[in-house]
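Peer 1: whatever this is, show me its structure:
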Amino acid sequence: MTESTPAPETRDYRDTVFLPKTDFPMKAGLPQKEPLILAKWLEGNLEGQIRESRKGRDQFILHDGPPYANGDMHIGHALNHILKDMVVRTQTLKGKDAPYVPGWDCHGLPIEWKVEEQYRKKKLNKDEVPVEEFRAECRAYAQHWVDTQREQLKRLGIGGDWDHPYLTMDYEAEATIVRELLKFAANDMLYRGAKPVMWSPVEKTALAEAEIEYEDIVSTQIDVAFQIIESPIAELIGAHAVIWTTTPWTIPVNQALAYGPEVEYVLASPLLSGGSESAWNIIHAHPLYNGWFDRPVLVAADLVEAFKARVDAALKTIDLSEVGSPRVDFDLDFGPEDRFKGADLAGTIARHPMHALGGFFARPRPFLAGDFVTTDSGTGLVHMSPDHGEDDFDLCKANGIDPVFAVEGDGKYREDWGWLGGQGSVINPKFNAPDGPICTDLRESGGLLAASADYKHSYPHSWRSKAKVIYRCTPQWFVPMDKVMTHIEPKTPREKRWENEGGAINPAEEDLCAAPTLRQAAMQAIDETRFVPEKGRNRISSMVKDRPDWVLSRQRAWGVPITLFVDRKTGVYLNDPAVNDRIVAAVKAGGVDAWSDARAQEYLGEAYDAADYERIVDILDVWFDSGCTHAFVLESGRWPALVRHDGGTHSADLYLEGSDQHRGWFQSSLLESCGTRGQAPYKAVLTHGFTMDSKGLKQSKSVGNTTDPVKVMQTNGADIIRLWALSVDFTEDHRIGDEILKGVADQYRKLRNTFRYLLGALDGFSEEERVTDVAAMPELERYMLSLLADLDTKMAQAVDDFDFNSYTRLLADFCNEDLSAFYFDIRKDVLYCDLGPAAPLGTDTRRAYRSVLDILFHALVRYAAPVLVFTSEEVWGTRYPEAGSVHLLEWPTVDAVWNDATLATKWAGVRTQREAVTEAIEPYRREKTIRSSLEAEVTIPDPTLDPAALEEIFIVSVARAGDALTVTRTENHKCGRCWRHLPEVESDGSLCNRCDTVLDA
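Peer 2: Just a heads-up that it's a prediction; the model follows:
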């Protein structure tokens, strides 16, 4: 061709190139698509299809811990249910029969409190409304939120038997709870006793530890003088024993003083120094002085300085400005023999600072030895109020001192109490303030040494009302933790225990050979349970090991009643199976309203007179309700899918809740089951942490840093929340926020793009095209199948470990790094250009590639299905619109033989070299010296593969071996079809050998 001859027109080869084609859009549109997919599932009864497809298979039963039917779903609900759904779906994917029956906790104070709030807004008194009417409103309130949360959770893609959830307020459930309670009663595992329990004066009921949260507050701290009137140590008679407390309101109920037997105490005379005579006169006339400086004080030696500082600070509050005098200093003077061991104080008696009131206050206050007394703070002497402290109660009871029940349920002293009767509330800061009635009276009596409203500390509050709680001694019903359960057989029979040579029981095993206590049974059950993470075992063990007896009773209306009749003469509750059966039957037929005075004689029958029995009107702790759900849900047969068909125990395979449930549902379920069945109701327990905001702070509506999952679904879609929940390390506290969700959305787009590529690249794929002999495939395809086999092993292990963070990360990394950034990038040339008239099924390499893509598709869509429940359904339906739901599929068939460690090591080296080449080319791309890697020629030191093979792997024009990694621009011409720069291309726009061959029909 001469310069004057015009160049022939370059042909456009685009019509000869395979371009991926799919109807699967890159733009997800999840908020619009997901409801349509959900509606299709519901219309086609997908849950029923899944159950039918897994009928008779090995079972995996996750028992749903009941969320509370009170308010919209929050992000904690979302995380919890996504994790549960992930468990159920992955077990189903593994071929197991894994039904999910959702449930709700419907009784208890939170709902009752909300209904009462509605009454208060209308200026109505709940106590003036018939109790049946009030309960009906509570039931309606609970049902409303059950229905609301159910729709929100379904929208989140949570699969399950939503048409038949379990509710603790169902009559049958209430009857089951009554039946379980009566099992404790029948086995003599209930007693009524008076002990201090957490009590909410605002809600007027006892609270369980799980209903308590701790907040920092500032309290009034006071030092109070109790004058000693008798003692074996003569020097102490007439001295002031000083106690320190941050609960001034307990002083009116004081009955003794406790000392530490090993603590060293000192007797010291108070001294005032400095100041003028005028200043002294003012102080002597001040109520704070009131003559107490005339007597020595008894305090712990280690706490003298702290005591002095508090009194000195109190004295400095006295205004001396009118006399222009410097402040008076407070000091203590010790004699050489004024030191005593705590044990020497035995037999000492003091009198209450308000003894002049007579009656209760005139009684002597004995000194009692208490091992719990320390010198960490205070004065080393502790005032004892058995009504309002566990240590106080135990020590006083051991010494014959009973509680007096001075504080009523509303937090006020009872009307007939000799000091401040009818006043309170005792937790009101003003009532306890330095100028409040308690401190004022103590000051006037000469008993107040110091008072200041500046003590910062953590204090228990009701997590519902947010109000402070108190310890209050009231008659309650308890389950004993340390009573031998004679109805429970030893875990292993005595004759099967290991024995010593002499035939005696091995001492290490002896406890397990006898009937256990509830505490022992629970501790052994904990040892036999799997905990994920493992630290959960120590957490619940420490709680069960030291917990007090279980307080079952609550003084409310909305809940399951304690259905006991107590003999008015003996105080013993009636234990008659026939009576119990009538009660259970009545509750099953009519719910908790069946427990009424009007029907008492009906239940007692002809054998007993209702006039002789007290009908207990307390209701059960709501944790007992939820602790019984295993009996109702797993054993009743109401849900056939949950009935064990392998003859196994009633225990669920897994309980899954937040870590706070170690003291809540996990523990109440454990105690209830161990108390009635001698074993835990679960084989494994999985716990998750709490969701914090993006800064790691606790989410709070008042702060405005909450993430509403309902709104996220409306804007981003449920699959985005699911991907977030399954990407974080949920075993620890974790974070969520707008920026975090943006990152999750980006991760989602990459996963979606992987499926979009697979769908497009597999367009038209047929069995005729498939390569079945893996050994005949190119090495790159065999390497990718090796990676898939390795991934499959790790994903399966992640399922077994409930390690969903790793599961999701493995899936995302494989799609992004191994496929999109590596395999797809390399093979796109083969995909596009190795198909033509001369190769109607494609070249061998292209056929192998598409065969591997098909394997990858079937594996990845299954792996992704439990995570991206809606997107995976869309992906599957795009390729197989008539094949049914992706969620009916089972774990992919991946041949473990494909996993080739030698091949994997070799190709890891290739990828390292590829990354180095890409990095070396990048500066030339930025400078536009080289616009595409196809224009580059590279030299590679010690290439892992033959350099000619690396040209395809590195996507360059030429690759050759050399001493160092170098990059130059090629002078080879560009193929007009595949755009590769190759030596055989005669001019830009002409064809390379491969393209010429493929097109040669």
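Peer 1: hey, let's count contacts and neighbours off CA atoms from now on
Peer 2: Fine.
Peer 1: what residues does the closest residue in space to C833 that isn't next to it in sequence make contact with?
Peer 2: Using Cα to Cα, 6 or more residues apart in numbering and skipping the chain neighbours, the partner closest in space to C833 is V17 (5.5 Å). Residues in contact with V17 (Cα atoms under 8 Å, 6 or more residues apart in numbering) are 832-833, 835-836, 977.
Peer 1: and these, which is closest to V799?
Peer 2: Y832 (37.1 Å; Cα to Cα).
Peer 1: that closest one contacts F18, correct?
Peer 2: Yes - assessed by Cα atoms under 8 Å, Y832 is found in contact with F18 at 4.5 Å.
Peer 1: what's the burial count for E971?
Peer 2: For E971, the number of neighbouring residues by other Cα atoms under 10 Å comes to 13.
Peer 1: the one 4 residues further on too?
Peer 2: Here the neighbour count serves as a burial measure; for C975 (other Cα under 10 Å) it reads 24.
Peer 1: let me know the next secondary structure element after the helix or strand containing Q797.
Peer 2: Using DSSP states H and E, the element containing Q797 is helix 779-800. Going down the chain from helix 779-800, the next helix or strand is helix 804-813, by DSSP H and E.
Peer 1: pull out the buried residues from that next one.
Peer 2: Under the neighbour-count criterion of 16 or more other Cα atoms under 10 Å, helix 804-813 has 804-808, 810-812 buried.
Peer 1: so can I have TSV of these showing distance to G627?
Peer 2: Formatted as TSV, the buried residues of helix 804-813 follow (distance: Cα to Cα, whole Å):
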residue	distance to G627
F804	27
N805	29
S806	32
Y807	32
T808	33
L810	37
L811	37
A812	39
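Peer 1: pull the most distant pair out of the residues you listed.
Peer 2: F804 and A812 (12.1 Å).
Peer 1: wait, doesn't N972 sit right on W979?
Peer 2: No - assessed by Cα under 8 Å, N972 is found out of contact with W979, at 11.1 Å.
Peer 1: tell me which of these two has more neighbours.
Peer 2: Higher neighbour count among N972 and W979: N972, with 20 against 17, using other Cα under 10 Å.
Peer 1: residues contacting the more buried one?
Peer 2: N972 neighbours (Cα under 8 Å, 6+ apart): 957, 981-983, 985.
Peer 1: could you also give me the structure for this second sequence? I'd like to compare it with the first:
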Amino acid sequence: MTDSTPDYKATVFLPRTEFPMRGELPKREPEMLKRWEEMGLWQKLRAAGKGRPKFVLHDGPPYANGNLHIGHALNKIHKDVINRAQQMAGKDADYIPGWDCHGLPIEWKVEEKYRAKKLDKDQVPVLEFRKECREYAQHWLDVQSAEFQRLGVAGDWANRYATMDFASEALIAGEIGRFLLNGALYRGLRPVMWSPVEKTALAEAEVEYYDKKDTAIYVRFRIFLYFGSNSSSEPDLLGASLVIWTTTPWTIPGNRALAVNPTLEYVLVQVTAVKDGSLARVGERLVVARELLVQFTNTVGIESCIELKSYKGSELGGRDSNVICRHPLYSPEDKLYTDNSPVLLGDFVTADAGTGIVHMAPGHGEDDFALCKAHGIVVPDTVDADGTYYASVPLFAGLHVYKAADPVCEKLKEAGALLHRNEFLHSYPHSWRSKAPLIYRATAQWFIRMDGKDEIRNKALAAIDNTKFVPEIGRNRIRSMVESRPDWCISRQRAWGVPIAIFVDKTTHEPLRDAAVMQRVVDIFTKEGADAWYARPASDFLGPDRNPDNYEQIFDVVDVWFESGSTHAFVLEARGIPTPADIYLEGSDQHRGWFQASLLESVGTRGVAPFKTIVTDGFVLDEQGRKMSKSLGNVTAPQEVNDKYGADILRLWVMNSDTSEDLRIGPEILKQQAELYRRLRNTLRWVLGSLDGFTEAERVPEASFPALERFMLHRLWELNGKIEAAVRGHDWTGVYPAIHHFCATDLSAFYFDIRKDSLYCDAPAAEKRRACRSFLDILHRCLATWLAPALPFTAEEAWVTRFGAETSVHLELFPEVPAAWRDDALAEIFGKIREHRGNVTGAIEEMRRDKAIGSSLQAEAVLSAEARAVLDDAALWADICITSAVSFGENDTAIAAQGQKCERCWKVLPEVGSIAKHPTLCRRCCDAVDAA
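Peer 2: As a prediction, the model looks like this:
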């Protein structure tokens, strides 16, 4: 090039933007968070939302114990996307994050330091211990708050809630008082799931199931009384044995009855031959269910037996039992286990396994307890809080039930009652905190009555029917749980929590139901917190008109699920936030946890559910579908993802997933998300670069857009429909994959490719270029706002780059998308156009492989008559096929273009050189250069 040769490259309008190609999210995101804090973005959002319809997504409290895990990240990101989208859809989406701070996990951690020093935690003054628990919870609350905010979760972090706040503790106590005053709260003896390690009752939601090796035994219960027919012509049951099968030998000392199914058939058999080593005896008579006889004889080593008689279960048992057995450990000489075991009828008895006869230990099973109680059988105290037998239990005093199988079997064998034993592996309940096995243990606990005059169960079921579930399957899950659940045990024998702040009359043993006393509790707790229950004398709560000596002060603490189930009262109602909340969103395990606790608490005190919609997430697994475990080394920590990729990548993973199903994550999946993010970022960058210098004066009305731009408006209308449906229905599955597909397929591989020529080479005043830039302005506003809920950092960067540092995309509303943008007929036409374009593109690729041409602009598209019938516009076809010319023929194909290559736009046209002033340019480029 000589000095006199024009530099036409400088006249091409190439994209220019300060929006960098590389996101560098780990560096930029913290800077963005600081900027938002400095500009008071949350306060501006609240000011902007003032007067708008309220939207309330009530935050289920995570537990303040340890760093966040990937499940926390999924949960809070999903909530944040919904909140941000509702705000941008024109609502006032105030969001108050909160924490669950009481309970056993924290208490357990604080106890660890005492255990390490071999000190007894129970010797520590309760107020000092509670202070340490509070400090521990506060530490992790602060850590988690910072980690949530690093994920880009927007909320009122300065005014977060915590169950250990004084105001929270006061209103939790007040909610207990509501149940006390309406009569639904009562104290009763009943078996509950009990942790001997933690010495407290547990709720179902605190239980996990792991495989455990246990001992199963068959035991003889010898019949010594029979009130049925006893004619000389039929075999006598006296002296025969009913055989039971149990997987909990340790419960045998607590036996007080047997149960049979009234409709099952039972057979009395006499043993005629046994295998070597069998504990069965030739000549003995045994009773088992007919359906299980063969399985039973094979298991216990009976080679042969003869049937003597059969009985219906109803002939063996009843309200006045027809058959009464001795306790298998009965010893008349030593006067041990002298309580008899009557045979009762129970519909819960099945012929699925064992013998069809169940031993009843009313202190260690719900069915056992209910059946024995109905027959006036006293529940014995056999097992202490730490899992050891009481000193009053003969033969086994002080022995731990976990170690009782061998001693119990040995004593049964000595008594001639053991028929068989074997070891087996089965799924068994464990504490999800200590991981220790649990037992059923009858203790005096505080319960909320599910049935009765308050009809909490029926009201809860009706509320479930009126609640929207996303996904819908959640309705059946929680409904079945509420239908079958027992009364709610709300008491725990621990120190760190809100006490069940009530008094019991020592004479009547009835709880004191006095609204004035409860109000004093609430007032004092509001000022001093629940510690006041331990620090102040009972008289301060009872008032001057009652004698504290006449009352028992209850020091059990309330179940933490009751606390979190009360959050609607002390977070929403107490702050004047509308109830019921629009959404409760948690993992699917919360159908038995927070969702259910909140439902029962609210229905029991207010008669209505605290939510309108329940949204549930699945669980997070590794890339192979395995549960994450440190031992497997497959844990993905959100903090590590933030440091390597940035929070927007983690957020994109959430929103590209079907959150209603179990999600998978790992190194390869994160790489894929980073690649998807790169495409979205490049789309934003190209749009921003192509809008360089755009002004309102350049805008073209949408009604004047060329067909291609009108088709792209239609695509925006379709995507907007997905956004609006997600906002209405709270189901965002597939929305962001659709946006990514639009960016990759409709924009990058289609529209951008087509319009690059016009953007780069047309004169600024050219109608086509102005229409394109006008559409890109609309596109930028749509993409930036649509992406903002999921990718708040990147969307903000794309907005600020164009509109300035004083702006924020998060203060914008979603753009209004007119119905006029919809054009189904045009969309159908462009569907066919893209098919024909694909045929031409394929032909061009063959020419490039054959070295016949170097680029598509060196080709002339040949369109079939069918294509011409779809679009009879050669110029537009040339744009769409990105060729220099178009002709029509028999098939969709391509040939080499005729003419010379324009030095500026690179099109090959016969007209190049026809204008002497610019001998190397086409006419269009000549005009553009002269107009510059």
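Peer 1: need the TM-score between these chains.
Peer 2: The TM-score (TM-score structural alignment, normalised by the length of structure 2) is 0.96; 913 aligned residues with a Cα RMSD of 1.9 Å.
Peer 1: which residue ranges form the strands in the stretch 701-850 of structure 1?
Peer 2: 734-735 (DSSP state E, counting those that start in this stretch).
Peer 1: now do the stretch 251-400 of structure 1
Peer 2: Under DSSP E, counting those that start in this stretch, the stretch 251-400 of structure 1 gives strands at 256-259, 264-273, 297-300, 329-341, 349-351, 364-369, 381-384.
Peer 1: just give me the mean distance for the first one relative to structure 2.
Peer 2: By mean Cα distance after the TM-score superposition for structure 1, the fitted strand 256-259 of structure 1 averages 0.7 Å away from its aligned residues in structure 2.
Peer 1: chain center to that strand: distance?
Peer 2: 40 Å (Cα atoms, centre = their mean, to the nearest Å).
Peer 1: which residues in the stretch 551-700 of structure 2 form helices?
Peer 2: 560-565, 567, 594-606, 638-644, 647-655, 667-690 (DSSP state H, counting those that start in this stretch).
Peer 1: in structure 1, what stretch matches the second one?
Peer 2: When helix 567 of structure 2 is aligned against structure 1 using TM-score structural alignment, it corresponds to residues 629.
Peer 1: for the counterpart of S700 of structure 1 in structure 2, give its distance to T883 of structure 2.
Peer 2: Aligning on TM-score structural alignment places S700 of structure 1 opposite S629 in structure 2. According to Cα to Cα, to the nearest Å, S629 of structure 2 and T883 of structure 2 sit 56 Å apart.
Peer 1: when those two are compared, which one has more neighbours?
Peer 2: Neighbours were counted for S629 of structure 2 and for T883 using other Cα under 10 Å; T883 has more, 27 against 12.
Peer 1: the more buried one against V862, yeah?
Peer 2: No - the pair T883 of structure 2 / V862 is not scored as a contact, 10.0 Å apart, by Cα under 8 Å.
Peer 1: distance-wise, check the corresponding residue of structure 2 for L788 of structure 1 relative to L813 of structure 2.
Peer 2: Alignment of L788 of structure 1 against structure 2 is given by TM-score structural alignment, with L716 as its counterpart. Using Cα to Cα, L716 of structure 2 is found at 16 Å from L813 of structure 2.
Peer 1: which residues touch Y783 of structure 1?
Peer 2: 900, 903-904, 907.
Peer 1: adding neighbour count, write those residues out as JSON lines.
Peer 2: Putting those into JSON lines (neighbours: other Cα atoms under 10 Å) gives the following:
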{"residue": "D900", "neighbour count": "16"}
{"residue": "L903", "neighbour count": "16"}
{"residue": "A904", "neighbour count": "17"}
{"residue": "W907", "neighbour count": "18"}
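Peer 1: of the residues you listed, which stay in contact in structure 2?
Peer 2: Retained in structure 2: 900, 903-904, 907, out of these (criterion both residues aligned by TM-score structural alignment, their matches' Cα atoms under 8 Å).
Peer 1: output those as TSV; include the columns distance to L46 of structure 1.
Peer 2: Converted to TSV, those look like this (distance: Cα to Cα, whole Å):
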residue	distance to L46 of structure 1
D900	39
L903	42
A904	40
W907	43
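Peer 1: need the contact list for R862 of structure 1.
Peer 2: 93, 872, 886, 889-892 are the contacts of R862 of structure 1 under Cα under 8 Å, 6+ apart.
Peer 1: nearest residue to the middle of structure 1?
Peer 2: The residue lying closest to the centre of structure 1 (Cα atoms, centre = their mean) is G658, at 1.2 Å.
Peer 1: in structure 2, what range does the lengthiest strand in structure 1 match?
Peer 2: The residue-count maximum for a strand in structure 1 (DSSP state E) belongs to strand 212-230. Under TM-score structural alignment, the match for strand 212-230 of structure 1 in structure 2 covers residues 207-225.
Peer 1: and the helices of the stretch 551-700 of structure 2 as JSON lines, adding mean neighbour count and distance to H400 of structure 2?
Peer 2: Listed next are these as JSON lines, based on neighbours: other Cα atoms under 10 Å; distance: least, Cα to Cα, whole Å:
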{"stretch": "helix 560-565", "mean neighbour count": "26", "distance to H400 of structure 2": "28"}
{"stretch": "helix 567", "mean neighbour count": "28", "distance to H400 of structure 2": "39"}
{"stretch": "helix 594-606", "mean neighbour count": "24", "distance to H400 of structure 2": "33"}
{"stretch": "helix 638-644", "mean neighbour count": "17", "distance to H400 of structure 2": "42"}
{"stretch": "helix 647-655", "mean neighbour count": "25", "distance to H400 of structure 2": "47"}
{"stretch": "helix 667-690", "mean neighbour count": "18", "distance to H400 of structure 2": "46"}
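Peer 1: so which of those helices is nearest E315 of structure 2?
Peer 2: When the helices of the stretch 551-700 of structure 2 are compared (using Cα to Cα), the closest one is helix 594-606, at 41.7 Å.
Peer 1: just give me the neighbour total for the aligned residue in structure 1 for S304 of structure 2.
Peer 2: If you follow S304 of structure 2 across to structure 1 using TM-score structural alignment, you land on L332. By other Cα under 10 Å, the residues close to L332 of structure 1 number 15.
Peer 1: identify the residue nearest L332 of structure 1 in space, chain neighbours excluded?
Peer 2: P270 (4.7 Å).
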